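Undergrad: everything below, folded, please.
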Amino acid sequence: MRSDQIRQGRLSGERSGDLEHFLASMEADRWIAEADLLVDMAHLLGLRRQGIIDEAPARALMAALLDLHDHGLPEEAFDEKFEDVHAGKEAYLIDRVGEDFGGRLHMGRSRNDEVATCIRIRLKQEIVALVRSLTDLRRTLLDVAAAHTETVMPGFTHLQHAQPTTLAHYLLAYEQAFSRDVSRLREAYARVDVSPLGSAAFASTGFPLDRAYTAALLGFARPAPNSMDAVAARDFAIEVLSGTSICMTTASRFCEELVIWSTAFVGFVQLDDAYCSSSSIMPQKKNPDVAEIMRAKAGSVAGELTAAIT
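TA: So this is what the prediction gives:
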């Protein structure tokens, strides 16, 4: 099925390949593709539970969706002849179960609430992964600090030796900072954890959907209370990006100290060879690549935050 067949209403005419590429969101859609299948299955179960869809099309669609979930979307679903993966997936389902059954999955639903729900599902997964990573990092800092409570080192201000302290004191300062990052992400999670599904384009739908049921199926705490806000809001994503940008700023500060301390001029720390590289023509060099690249990634995250806000 071509994109001009998927497009509905009064629009007609064929788009050029360059225009289709400009409008396509396939790169971003790959990020939500798996979540999109979960949303489809929950919506289908909700439609069947409410008697909106008959058993035969529901069974045919669910079998196709389960097969896609087990084996992944075919690459043709990401073809840029489709405006997005949702149109590509719908074309696949129509080919699989027939035109009479294939289009029924979209009853009571818009791409607006579908995409908003997918983003929240994936963002929740990302937050959990980030919190786990930060927990591992904090555990490492605590373990190393416990072994160095009496390891004396100079504290620094303005890159000058200041007051004496211990390595444990220094490491625990960063553990405290990363603990606040975890708190910020956990608090943001609660605001991400609402389901837009059932809000349709923005004003809900005339179909008698049970939004609490589909929200529970998808692991959300509750459905979003306002349908317009549910599909329009992206502040929850900006909040998470803000938290990750703050976290990366702390990581960047930590890495910059290791970079400076490991230089030949200072020689205060020695980094493990696994986290460094040499030069192609100067084999005596030991470059702190991992720490330097981590600092650069902090700029990338800050840039994504700015892009999201604007």
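
Undergrad: going by C-alpha atoms from here, please, whenever you check contacts or count neighbours.
TA: Noted.

Undergrad: number of nearby residues for S16?
TA: Neighbour count for S16, taken as other CA atoms under 10 Å: 10.

Undergrad: so where do the strands sit in the stretch 51-200 of the chain?
TA: All strands of the stretch 51-200 of the chain, identified by DSSP state E, counting those that start in this stretch, fall at 152-157, 160-166, 194-195.

Undergrad: nearest to P74, out of those?
TA: strand 194-195 (27.1 Å; CA to CA).

Undergrad: for the stretch 101-250 of the chain, what spans make up the helices?
TA: Under the criterion DSSP state H, counting those that start in this stretch, the stretch 101-250 of the chain contains helices at 111-146, 167-192, 211-217, 227-232, 235-261.

Undergrad: who wins for proximity to D54 among these?
TA: helix 211-217 (17.9 Å).

Undergrad: list the buried residues in the closest one.
TA: Residues 211-215, 217 are the ones in helix 211-217 that count as buried (16 or more other CA atoms under 10 Å).

Undergrad: and the spatially most central residue of the chain, what does it touch?
TA: When the chain is reduced to its mean C-alpha position, the nearest residue by CA atoms, centre = their mean turns out to be L123, at 4.1 Å. Contact analysis of L123 by CA atoms under 8 Å, 6 or more residues apart in numbering lists 192, 237.

Undergrad: to compare with the earlier structure, here is another sequence to fold:
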Amino acid sequence: MKKLWGGRFTQTAEEWVDEFGASISFDQQLVLEDIEGSLAHVTMLASCGIVTEEEAELIKKGLYEIKEKAEKDELSFSVELEDIHLNIESLLTEMIGPVGGKLHTGRSRNDQVAVDMHLYLRNQVEHILDLITEMQKELVTLAEQHVETIMPGYTHLQRAQPISFAHHLLAYFWMLERDKARYIDNLNRINVSPLGAGALAGTTFPIDRYLSAEILGFDSIYENSLDAVSDRDFILEFMSASSILMMHLSRFAEEIILWSSQEFQFIELSDSFSTGSSIMPQKKNPDMAELIRGKSGRVYGNLFGLLTILKGLPLAYNKDMQEDKEGMFDTVKTVSGSLKIFAGMIRTMKVKSAQMEKATQNDFSNATELADYLSAKGLPFRQAHEIVGELVLICVQKGCYLKDLNLEEFQKASALFEADIYEALEPKTAVKRRNSAGGTGFSQVYHAIEKAKECMK
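TA: I've put the predicted structure just below:
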């Protein structure tokens, strides 16, 4: 098959070389965006008198027919035609004749592929934002049910202080809110039109780049044609935001895995998001959470892969940049799937409230309450800290907990201790009293839930 760009060539590549250089196996995912960009381009060409209205209408009619077939998955693509752009142009020319060749007037595949990816990422980021919001809704719904469910809070994976389970869940809500903000900011760079930049230097045709940008819903155009065709910052930003999001999901997945273990028994995952063992009948494995934790690595890899591809490229377009798409597609698929799975896990998991609260009883996570108790009575915190540390050591040596010490033992350590110390040691009291802004106190958590709901409106 003679290449559409083959006028200067006297030989054609062997089939395996064509296959190595072709991108149609993956960039066919851009078929609808490519048609959308072409429709805007031909509308602009007609508006500027570069093609006639009759030619433009014929081209549009052909493009709409191709679009209809694409939506029904009825198109066949050719490796010999390399990419989605030449495949569609060839289909169009077969359909309407030589006038189809006028569609490419005033543009290059370099700005064409760039506009396709801008359109694709805009659509996908908006979808991802919706998925993040859905996961946030599940978090808030579960949090509302467990404001007064007490669980151990951890540092260094050691029990630290008792907290509200809702408070723990809402920590992930706010991480996701920051993720949304990063994607929304990313849209500012995504929503810029490279169309009309040509191969690298613009075009001699009297095109109107602002009109085509307006038709496609872009906020602005690239001000430099070299930059327009060589920029992939907007994809790097997307992959960076996605890597941070996946890191958040991976951290949450790790906790889901721990909580569902026999050692914790804080939650039980639905059968829908668990698997069994081929040899051990009793097993119920948190495989979906483990997969999300694992898939964070491939998203990181996609980011570093594209950074490496771009780091040594001279301006403007280079064939290396064909490698920008598969990682982008994979990141979109991975992030979207992970968010859907996570929302489902949260919605269907069983929370074992009694087991959580039991875990706060037999430990030293109430030690800070003792130090705060003494400080509230005027003792400098450092002295209070030392006294409580000595009491903890006594308990360790005796094999008991702070609540098991009698009042005489407390008063021997400090005369400031009174009979109300046992109430202060109760985990629920400890949680309830922490009402500083953003704290785990119940009134603060109820307030945080209302703020979270406002964010999702």
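
Undergrad: related to what we said a few turns ago, distance to S3 of the first structure added to the helices of the stretch 101-250 of the first structure, as CSV?
TA: Shown next, in CSV, are these (distance: least, CA to CA, whole Å):
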stretch, distance to S3 of the first structure
helix 111-146, 15
helix 167-192, 32
helix 211-217, 29
helix 227-232, 24
helix 235-261, 30
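
Undergrad: from F205 of the second structure, how far off is G49 of the second structure?
TA: From G49 of the second structure across to F205 of the second structure, the span is 10 Å (CA to CA, to the nearest Å).

Undergrad: and for M246 of the second structure?
TA: 45 Å.

Undergrad: looking at these two, which is more packed in?
TA: M246 (28 against 13).

Undergrad: please name the nearest non-neighbouring residue to the more buried one.
TA: Spatially, and ignoring its direct neighbours in sequence, M246 of the second structure is nearest to S296 (5.1 Å; CA to CA, 6 or more residues apart in numbering).

Undergrad: to which residue of the first structure is that neighbour aligned?
TA: Using TM-score structural alignment as the criterion, S296 of the second structure maps onto A298 of the first structure.

Undergrad: these two touch, right, that match and T244?
TA: No. Look at A298 of the first structure against T244 with CA atoms under 8 Å: they stay out of range, at 9.0 Å.

Undergrad: follow-up on the earlier one: most neighbours per residue, which of the strands of the stretch 51-200 of the first structure?
TA: strand 194-195 (a mean of 26; mean count of other CA atoms under 10 Å).

Undergrad: where in the second structure does that strand fall?
TA: Under TM-score structural alignment, strand 194-195 of the first structure corresponds to residues 192-193 of the second structure.

Undergrad: check the mean deviation of the matching stretch from the first structure.
TA: Here stretch 192-193 of the second structure, set against the first structure after superposition, deviates by a mean of 0.5 Å using mean CA distance after the TM-score superposition for the first structure.

Undergrad: which residues touch that stretch?
TA: Stretch 192-193 of the second structure has contacts (CA under 8 Å, 6+ apart) with 115, 118, 213, 218-222, 228.

Undergrad: what's the ChimeraX line that selects buried ones from the residues you listed?
TA: Buried subset of the contacts of stretch 192-193 of the second structure, written as a ChimeraX selection, criterion 16+ other CA under 10 Å:
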select :115,118,213,218,220,221,222,228
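
Undergrad: and of the contacts of stretch 192-193 of the second structure, the nearest to L129 of the second structure?
TA: Relative to L129 of the second structure, the closest of the contacts of stretch 192-193 of the second structure is H118; by CA to CA it sits at 16.4 Å.

Undergrad: aligned partner of the closest one in the first structure?
TA: Match for H118 of the second structure (TM-score structural alignment): R120.

Undergrad: cool, and E263 of the second structure?
TA: Under the alignment (TM-score structural alignment), E263 of the second structure pairs with F265 in the first structure.

Undergrad: how about R186 of the first structure, what does it touch?
TA: R186 of the first structure neighbours (CA under 8 Å, 6+ apart): 127, 131.

Undergrad: ok so, going back, for the helices of the stretch 101-250 of the first structure, which one sits closest to A91 of the first structure?
TA: Per CA to CA, nearest to A91 of the first structure of the helices of the stretch 101-250 of the first structure: helix 111-146, 14.6 Å.

Undergrad: how far is the closest one from where the chain is centred?
TA: Relative to its chain's centre, helix 111-146 of the first structure lies at 9 Å (CA atoms, centre = their mean, to the nearest Å).

Undergrad: now it: buried residues?
TA: By neighbour count with 16+ other CA under 10 Å, helix 111-146 of the first structure contains the buried residues 111-124, 127-128, 130-131, 134-135, 137-138, 141-142, 145.

Undergrad: same question for stretch 35-55 of the first structure.
TA: Residues 35-48, 52-53 are the ones in stretch 35-55 of the first structure that count as buried (16+ other CA under 10 Å).

Undergrad: so that stretch corresponds to what in the second structure?
TA: Under TM-score structural alignment, the match for stretch 35-55 of the first structure is residues 33-53.

Undergrad: contacts for that stretch, please.
TA: For stretch 33-53 of the second structure, contacts defined as CA under 8 Å, 6+ apart pick out 56, 59-60, 63, 67, 84-85, 88, 102-103, 112-113, 115-117, 119-120, 195, 205-208, 211-212, 215-216.

Undergrad: now with 7 Å?
TA: 56, 60, 63, 67, 85, 103, 115-116, 119-120, 206-208, 211-212, 215-216 (CA atoms under 7 Å, 6 or more residues apart in numbering).

Undergrad: please apply the same query to stretch 250-265 of the first structure.
TA: Against stretch 250-265 of the first structure from outside (CA under 7 Å, 6+ apart): 267-271, 288, 291, 294-295, 298.

Undergrad: please check the residues you listed and keep the buried ones.
TA: Those of the contacts of stretch 250-265 of the first structure that meet the buried threshold are 288, 291, 294-295, 298, by 16+ other CA under 10 Å.

Undergrad: show me what E65 of the second structure aligns to in the first structure.
TA: Mapped onto the first structure by TM-score structural alignment, E65 of the second structure lines up with D67.

Undergrad: same check, this time on T204 of the second structure
TA: Match for T204 of the second structure (TM-score structural alignment): G206.

Undergrad: residues near its match, how many?
TA: Neighbours of G206 of the first structure (other CA under 10 Å): 8.

Undergrad: with adjacent residues omitted, what lies nearest to it?
TA: Excluding the flanking residues, the one nearest G206 of the first structure by CA to CA, 6+ apart is G108, at 7.3 Å.
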